[in-house]
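Participant: let's see this in three dimensions:
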Amino acid sequence: MEELFVSRVRVKLLKLFLASHEPLLHVREIVRRCSEEINAVRRELSRMEKFGIVASEWRANKRLYHFRKDYLFYKELLSLVAKTTGLGGSLVKGKTKLGK
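Facilitator: Prediction:
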């Protein structure tokens, strides 16, 4: 997926949001899971929110983010992430060994 998107951080954020079962994530949790600098994560979250990919809400003085399921390309991005992570990613990486 890194080939399709310019930002390495954005790719990590997409993978995190689309593979996560948690509905809302705090910035510090996102930074911890992505292993990226907080400023880079904040910058990408801001861009993604501006594009309508993610939304944020305030709860108990914390800003929490979630992926918008009504985003136009939600299903396509979900499919891309499924093919590159987890079992799908393992199958794609090992496709040359399949059937042997």
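
Participant: switch to C-alpha atoms for all contacts and neighbour counts from now on
Facilitator: Noted.

Participant: tell me, what residue is most central in this protein?
Facilitator: residue 14 (1.7 Å; CA atoms, centre = their mean).

Participant: quick check, it in a strand?
Facilitator: No - the assignment for residue 14 by DSSP: H, G, I helix; E, B strand; the rest coil gives helix, which leaves it out of any strand.

Participant: which residues touch it?
Facilitator: Residues in contact with residue 14, defined by CA atoms under 8 Å, 6 or more residues apart in numbering, are 77, 81.

Participant: please enumerate the strands of the chain.
Facilitator: Taking DSSP state E, the strands of the chain run over residues 25-26, 54-59, 62-67.

Participant: which strands or helices does the shortest one pack on?
Facilitator: To tie it back to what came earlier, the one meant is strand 25-26. Where contact means 3 or more CA pairs under 8 Å, 6 or more residues apart in numbering; DSSP states H and E, strand 25-26 is packed against strand 62-67.

Participant: and the strand it packs on, which residues are buried?
Facilitator: Within strand 62-67, the residues scored as buried using 16 or more other CA atoms under 10 Å are 64, 65, 66, 67.

Participant: quick one: the longest helix seen in the chain to strand 62-67, angle?
Facilitator: When the chain is parsed with DSSP state H, its longest helix is helix 38-51. Here helix 38-51 points in a direction 60 degrees away from that of strand 62-67 (axes from the mean of the first three to the mean of the last three CA atoms, to 10 degrees).

Participant: buried residues, helix 38-51. List them.
Facilitator: Neighbour-count burial for helix 38-51 flags 41, 44, 45, 46, 48, 49 (criterion: 16+ other CA under 10 Å).

Participant: is it correct that the last one is in contact with residue 65?
Facilitator: No - counting by CA atoms under 8 Å, residue 65 is not a contact partner of residue 49; they are 9.0 Å apart.

Participant: alongside the first, I'd like the structure of this one:
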Amino acid sequence: MLHQLVTSKTRLRLIVKFFLFEEETYLRRIVREFNDSANAIRVELKRLSDMELITGRPVQNRRYYKVNKDHYMYEDMNRLVRNYVQWDQMQELLAETKWQKVYMASEEQPPHGLEYIVEVKESSQYAGKQVLLGESIKVNFVPPDTIRSMAQTLIMVHRFDLGRANIRPQLS
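Facilitator: I've put the predicted structure just below:
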């Protein structure tokens, strides 16, 4: 449903990225990650900033962006995005594995083409396995070498933080 409300593919990818991976990032990093034009991303970052869903702050010659947790719609948007990508079910699956990074494959027709790529060690019992999350979301467990050779655009949505005991992102 979210992909029907947000018709810009770039804006949808940015919304998902900012709400799932709540770290600051800057334009060039997003351009590399999304494999999209800087202008298209800049336009959508401006739109999201104008709506105050994200905030930006200058640091030297870069502008860093992050989700605005003080926005009056933050809680609702957070729930909507997490429901759209079945994040709670994904977290349950991740709790069973030793993983390093989680990516979302960028597809033209979400949610039917929505796919998670979970980076695991080569020696992991999950390496090379695929499971279905819900009715339509594929989850592929792959070693780092496979990720580097993938042709599709991958959007990082979560990274394991060795300093945290709890991997489940909390709704603020």
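
Participant: picking that back up, and the longest helix of the first structure, how far from the second structure on average?
Facilitator: In the superposition against the second structure, helix 38-51 of the first structure averages 0.8 Å from its aligned positions (mean CA distance after the TM-score superposition for the first structure).

Participant: centre of the chain to that helix, how far?
Facilitator: Relative to its chain's centre, helix 38-51 of the first structure lies at 12 Å (CA atoms, centre = their mean, to the nearest Å).

Participant: over to stretch 67-76 of the first structure?
Facilitator: From the chain centre to the centre of stretch 67-76 of the first structure is a distance of 12 Å (CA atoms, centre = their mean).

Participant: how long is that stretch from one end to the other?
Facilitator: With CA to CA, to the nearest Å as the measure, stretch 67-76 of the first structure spans 13 Å from end to end.

Participant: list the buried residues of it.
Facilitator: In terms of neighbour count (16+ other CA under 10 Å), stretch 67-76 of the first structure has its buried residues at residue 67.

Participant: other residues contacting that stretch?
Facilitator: So stretch 67-76 of the first structure is contacted by 17, 18, 52, 53, 54, 55 (CA under 8 Å, 6+ apart).

Participant: from residue 8 of the first structure, how far out is the nearest residue to the second one once chain neighbours are set aside?
Facilitator: To tie it back to what came earlier, the one meant is residue 18 of the first structure. Spatially, and ignoring its direct neighbours in sequence, residue 18 of the first structure is nearest to residue 78 (6.0 Å; CA to CA, 6 or more residues apart in numbering). Plainly put, residue 78 of the first structure is 17 Å away from residue 8 of the first structure if you go by CA to CA.

Participant: what does residue 48 of the first structure give?
Facilitator: Relative to residue 8 of the first structure, and taking CA to CA, residue 48 of the first structure is found at 13 Å.

Participant: okay, helices next: where are they in the second structure?
Facilitator: Ranges of helices in the second structure, per DSSP H, are 2-5, 9-20, 27-34, 38-50, 74-84, 87-95, 144-149.

Participant: those helices: which one's closest to residue 138 of the second structure?
Facilitator: For the helices of the second structure, the distance to residue 138 of the second structure is smallest for helix 87-95, at 10.4 Å, taking CA to CA.

Participant: next, the angle from the closest one to helix 74-84.
Facilitator: 60 degrees.

Participant: residue 81 of the first structure contacts residue 20, doesn't it?
Facilitator: No - in this structure residue 81 of the first structure lies outside contact range of residue 20 using CA under 8 Å: 11.1 Å.

Participant: looking at those two, which one has more neighbours?
Facilitator: Between residue 81 of the first structure and residue 20, counted using other CA atoms under 10 Å, the more crowded position is residue 81 (21 against 13).

Participant: map the more buried one across to the second structure for me.
Facilitator: Alignment note (TM-score structural alignment): residue 81 of the first structure maps to residue 81 of the second structure.

Participant: pretty sure that match sits against residue 16.
Facilitator: Yes - counting by CA under 8 Å, residue 81 of the second structure does reach residue 16; the two are 6.3 Å apart.
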